[in-house]
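1. Turn this into a model:
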Amino acid sequence: MQVVLGAAYERRLDEAVAHLIGVGADAAGQQLLDDAYDALPKRLAQAPRIGREFIAHNPEAPEVLAAWTAVRELLGDDIELREYILEEYLALYAIHRDCIHLLTLRHHRQCGFDFSEA
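-> I've put the predicted structure just below:
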């Protein structure tokens, strides 16, 4: 299955790595880069449903509904929205037809997902 890294995913990843480097955690920044750009896409290509179903764990929460709505506007209704725990980060991705879209990334302490590209 093809894995596509979305612009918001790459942007959030760049911000997370810049933050880690800014606080002197260069090794953690490099590990996050390796995991998010290399290991995770390979893992998802082999086992697309390895992440937990996103909407099921708290379907009434405003943050969950907002993310669900944003992804449906982006890709349409025929999606399976999942999240993968990547150390201290959550990667939101969608399975849409024969493609996996890595949509965005956030630290586990952040509230909601940011889909903006800028």
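2. rest of the way, CA atoms for contacts and neighbours
-> Will do.
3. Name the SS class of the residue nearest to the spatial centre of the chain, please.
-> In the chain, the centroid-proximal residue (CA atoms, centre = their mean) is Ala91; its distance is 2.4 Å. Look at Ala91: counting by DSSP: H, G, I helix; E, B strand; the rest coil, its state is strand.
4. Tyr37 versus that one, what's the distance?
-> Distance of Ala91 to Tyr37, computed by CA to CA, to the nearest Å: 11 Å.
5. gap between the closest residue to His107 other than its chain neighbours and Leu32?
-> In space, and not counting its chain neighbours, His107 is closest to Tyr89: 4.3 Å by CA to CA, 6 or more residues apart in numbering. Separation of Tyr89 from Leu32 (CA to CA): 9 Å.
6. Before we compare anything, build this one as well:
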Amino acid sequence: MHLTANFRAKLSAIEAYWDEVQFRAGYDRLHEEIETVAIARLERFPSMGRPFLDAKPDTFDALVRCELLAGRALEDGVVREYMLKDYIILYVQTADVVSLLSIRHFKQTSEDFEHLWLSGR
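-> Just a heads-up that it's a prediction; the model follows:
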């Protein structure tokens, strides 16, 4: 299991949010769910997440970004999403490793795919 720099940065931002609203338990629950549930399941069943690119984009901008992501995904593996209680983890499954790419609250509507894929991991 590999946690990319982008995933770590997103997780740090989530931690900062929970600290800012003075509810550390919110972050602690998320961290526990990632460590004990998500990682354990993805290590054992890496194909369990839904292929992310199967979702149909609803805007032109999203379509263009998904096309860019699709080209990169073919090189690197299958981009999948794994649902937690309140968060979505994007990860890529290759032949020898699962890399966690990003995490966001399910109410967030977009991702910075150019930064995620085109600036390196």
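7. coming back round to it: aligned partner of the residue nearest to His107 of structure 1 in structure 2?
-> Counting by TM-score structural alignment, Tyr89 of structure 1 lines up with Tyr87 in structure 2.
8. Now do the contacts for that match.
-> Tyr87 of structure 2 is in contact with Ile103, Arg104, His105, Phe106, counting by CA atoms under 8 Å, 6 or more residues apart in numbering.
9. Help me confirm that the last one comes into contact with Ile88.
-> Yes - assessed by CA atoms under 8 Å, Phe106 of structure 2 is found in contact with Ile88 at 5.8 Å.
10. Tell me which of the two has more neighbours.
-> Of the pair Phe106 of structure 2 and Ile88, Ile88 is the one with more neighbours under other CA atoms under 10 Å, namely 17 against 14.
11. doesn't His105 make contact with the more buried one?
-> Yes - using CA under 8 Å, Ile88 of structure 2 is in contact with His105, at 6.2 Å.
12. Now Pro41 of structure 1: which helix or strand?
-> helix 40-46 (DSSP states H and E).
13. Check the gap between the closest residue to Met83 of structure 2 other than its chain neighbours and Arg80 of structure 2 for me.
-> Leaving aside its sequence neighbours, Met83 of structure 2 sits nearest to Ile89 (CA to CA, 6+ apart; 6.4 Å). Ile89 of structure 2 is 8 Å from Arg80 of structure 2, where distance means CA to CA.
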